[in-house]
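> Sequence first, then the predicted structure:
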Amino acid sequence: MRASTYFIRYWQLYALLVLPLIYFAIFKYGPMYGIQIAFKEFNFFQGIHGSEWIGFDAFREVFQNQEFYKTLRNTLMLNFLDLLVSFPAPLFLAIMLYELKSKAFRKVSQTILYVPHFISWVIIGGIVYQVFGTQSGMINNMITALGFDAVPFLTEKTHWLFTYLATGVWQSAGWGTILYLAALTGINGELFEAADMDGANRLQRIWYITLPSLKTTIVTLLIINLGHIMTIGFERPYVIGNLAVRDYSDVLSTFVYRVGMESGQYTLATVVGLFQAVVGLIFVLGANYASKKLADESIL
């Protein structure tokens, strides 16, 4: 079948691509024009085109900045720990929900788990301070009422780190189960029936049927998550962080905010953003190559 004939026959499918393509063109590819700011002494009044070229001078300035390396370390640390803790959580939740016999209870549980994803990080930050605050937090009020010392969940670096990770799991795990549940519904039910006839228990069904069936989904999501190992959202560390834990909470996104928005050094901020994008691309390609060689699974 010729390409033109195929297009005419299935034009509705191609029409569905129009809005996503427009979105990517405007919000993903359009802003790439601003990458050249990293190589110019950007002047707000002269604009991108009128600003003077400075080559790689801004890159040298950023890479000589000790504050940049501290935020880079924190970004990698928080993202790596987030990957260890938050990545498997949706998988476990999806399997547990899938194994529930009561459909009504499963639907109610899914709805409750999805809700945190739709709450703004500003609101979540307020909840975190109300629950984990040292002086007036609900948990510490209970601890001190029992005669114990208050736990510095938000003012001591190690405790803050555990609070940060736990909050991330609570906010994202429920929403992350959607893809796994979609993959689970595609498993042939006859496999489970055959396993039951062979005397397999629930854990054995999960280990030998459920997890292997999810391998492609797990690998794909892992590669995508590795691609974001250098990027970190601004809201979460900014809202939950404070001066007492700045050695851990100060990350590349907050560094870009201080340098770009507060100090007006747009060139340096663009350099950091470009650095994150390039390293993220390297991580994606490297993870995809390793996955293809070791597990024969890849997204490219």
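It's in.
> Every contact and neighbour count from this point should use C-alpha atoms.
Noted.
> name the helices or strands packed onto the helix or strand where L181 lies?
Counting by DSSP states H and E, the element that carries L181 is helix 157-184. Packing contacts for helix 157-184, counted by 3 or more Cα pairs under 8 Å, 6 or more residues apart in numbering; DSSP states H and E, involve helix 66-86, helix 88-99, helix 103-114, helix 215-227, helix 246-249.
> Which residues belonging to that helix are considered buried?
Neighbour counts using 16 or more other Cα atoms under 10 Å place 157, 160-161, 163-165, 167-181, 183-184 of helix 157-184 among the buried residues.
> go on, stretch 217-233?
217-232.
> Packing partners of the helix or strand in which L285 is found?
Assigned by DSSP H and E, L285 falls within helix 266-294. Packing contacts for helix 266-294, counted by 3+ Cα pairs under 8 Å, 6+ apart, involve helix 57-63, helix 215-227, helix 252-256.
> closest one to F275 among those?
helix 57-63 (9.1 Å; Cα to Cα).
> Put this next to the previous one:
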Amino acid sequence: MLGRNFRRQWPLHLMIVPGIIIVLIYSYWPMIGIAMAFQKFEPFKGLFGSRWVGLDNFRFVFALPETGQIIWNTVYIAFMKIAAGLVVPITVALLLNEVRSELVKRGVQTLIYLPHFLSWVILGGIFIDILSPSTGIANQILGWFGIDPIFFLGSNSWFPYTLVATDTWKEFGFSTIVYLAALTAINPSLYEAAMIDGASRWKQTWHITLPGMLPIIILLSTLSLGNVLNAGFDQVFNLYSPMVYESGDILDTFIYRIGMQGMQYGVGTAVGLFKSVVSLLFIAVSYTLAYRFANYRIF
């Protein structure tokens, strides 16, 4: 039976071979470098010549006074991004679903989807100009209402929320399209029956639309747990400064500073390995929940 299926599907298996090769080369082969987490790695001695130090790198990292704050920043910012990344796209999808003009609906979808394709290198410069406390248009608008300038990118009180707001603006268009696609799967006859029974648009949304979207909402919610330690290196790196390390420094930027700039490669690898192990556990939990509550499975 297995041999017969393979003979029938061998073109499909052949098509995935290049992808498997790329994954092996760029994802699995570099994992040999995990050994650096247990070494006092010295580049001129190489991976096999550096001295082994066991768990010393991990002890050093967790003994640093700022490590706890960095982990908290990462989890706090990531959870806020996950929450905003669910609430905003769902709300916008429900609003767009009520628009009757297909031209307007498709135009709005295109406009909100475009920022997804922009790099944070570009957006970082744009937001630095927009949010500048002296010349930024955001503070100029606040000044019209008598509000003092806010240093969005230099205040520990504002920086985490600025990260969440700008990330949500950039990415919510992609998720909105996913939820709009889920709305197309809802049987139109349910709305017709509700209208005959006298249900208002709000009651139709509450009792038909949201329940119809619930499987994809549960699926995306559970799968997002795997990103709980991914607060967005590209964004933070292009927007933060030493003034906001207290509230904006995350694991990825900490790894960059201590590993690349500080040239403590073993310590940086140890932090990265810690993050990867925790993320793996969350991903395993998220897929288990996705299978249980949304009947989602990869294989």
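Here it is on my side, so go on. Remember, predicted model here, so these are calculated numbers, not experimental data.
> Let me see the TM-score of these two.
Once superposed, the chains reach a TM-score of 0.90 (TM-score structural alignment, normalised by the length of structure 2), with 298 aligned residues with a Cα RMSD of 2.3 Å.
> quick revisit: okay, the helices and strands packed on helix 266-294 of structure 1 in JSON lines with distance to A195 of structure 1 next?
Shown next, in JSON lines, are these (distance: least, Cα to Cα, whole Å):
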{"stretch": "helix 57-63", "distance to A195 of structure 1": "57"}
{"stretch": "helix 215-227", "distance to A195 of structure 1": "19"}
{"stretch": "helix 252-256", "distance to A195 of structure 1": "49"}
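> so which of the ones you listed gets nearest I124 of structure 1?
For those, proximity to I124 of structure 1 was assessed by Cα to Cα; helix 252-256 is nearest, at 18.1 Å.
> elements contacting that closest one?
helix 66-86, helix 266-294.
> JSON lines for the ones you listed, including mean neighbour count and distance to V131 of structure 1?
Below are those laid out as JSON lines (neighbours: other Cα atoms under 10 Å; distance: least, Cα to Cα, whole Å):
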{"stretch": "helix 66-86", "mean neighbour count": "17", "distance to V131 of structure 1": "21"}
{"stretch": "helix 266-294", "mean neighbour count": "18", "distance to V131 of structure 1": "34"}
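> For P212 of structure 1, find the nearest of these.
helix 266-294 (15.2 Å).
> mind checking which of the helices and strands packed on helix 252-256 of structure 1 is nearest K40 of structure 1?
helix 266-294 (6.8 Å).
> gap between stretch 278-288 of structure 1 and the chain center?
15 Å (Cα atoms, centre = their mean, to the nearest Å).
> Give me the residues contacting that stretch.
223-224, 226-231, 298-300 (Cα atoms under 8 Å, 6 or more residues apart in numbering).
> Give me the three-state assignment for F48 of structure 2.
Classification of F48 of structure 2 using DSSP: H, G, I helix; E, B strand; the rest coil returns coil.
> Relative to F41 of structure 2, how far out is it?
9 Å (Cα to Cα, to the nearest Å).
> Give me the more crowded residue out of the two.
Per other Cα atoms under 10 Å, whichever of F48 of structure 2 and F41 has more neighbours is F41, with 24 against 11.
> give the contact list for that one.
Going by Cα under 8 Å, 6+ apart, the list of residues near F41 of structure 2 reads 47, 50-51, 264-266.
> Go again with 6 Å.
50, 266 (Cα atoms under 6 Å, 6 or more residues apart in numbering).
> repeat for R60 of structure 1
Counting by Cα under 6 Å, 6+ apart, R60 of structure 1 has no contacts.
> Show the end-to-end separation of stretch 255-264 of structure 2, please.
By Cα to Cα, one end of stretch 255-264 of structure 2 lies 9 Å from the other end.
> That one corresponds to what range in structure 1?
Mapped onto structure 1 using TM-score structural alignment, stretch 255-264 of structure 2 spans residues 256-265.
> How many neighbouring residues does the closest residue to T177 of structure 1 other than its chain neighbours have?
Take T177 of structure 1 and drop its neighbours on the chain: the residue closest to it by Cα to Cα, 6 or more residues apart in numbering is P90, 4.6 Å away. Applying other Cα under 10 Å, we find 21 residues neighbouring P90 of structure 1.
> wait, isn't P90 of structure 1 in contact with L179?
No. The pair P90 of structure 1 / L179 is not scored as a contact, 9.0 Å apart, by Cα atoms under 6 Å.
> returning to that earlier point: the helix holding L181 of structure 1 vs helix 88-99, what angle?
Inter-element angle recorded for helix 157-184 of structure 1 and helix 88-99: 40 degrees (by axes from the mean of the first three to the mean of the last three Cα atoms, to 10 degrees).
> how big is the offset of helix 157-184 of structure 1 relative to structure 2?
Here the mean offset of helix 157-184 of structure 1 against structure 2 after fitting is 1.6 Å, by mean Cα distance after the TM-score superposition for structure 1.
> After that helix, which helix or strand is next? Please name it.
Once the chain leaves helix 157-184 of structure 1, the next helix or strand it forms, by DSSP H and E, is helix 189-197.
> what comes up buried for that next one?
192, 195.
> mean shift of that helix relative to structure 2?
Mean for helix 189-197 of structure 1 is 2.6 Å (mean Cα distance after the TM-score superposition for structure 1).
> got a markdown table for the helices and strands packed on helix 252-256 of structure 1, with distance to V151 of structure 1 too?
A markdown table is the format used below for those (distance: least, Cα to Cα, whole Å):
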| stretch | distance to V151 of structure 1 |
| --- | --- |
| helix 66-86 | 21 |
| helix 266-294 | 35 |
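> Among those, which comes closest to A244 of structure 1?
Proximity to A244 of structure 1 (Cα to Cα) singles out helix 66-86 among these, at 14.8 Å.
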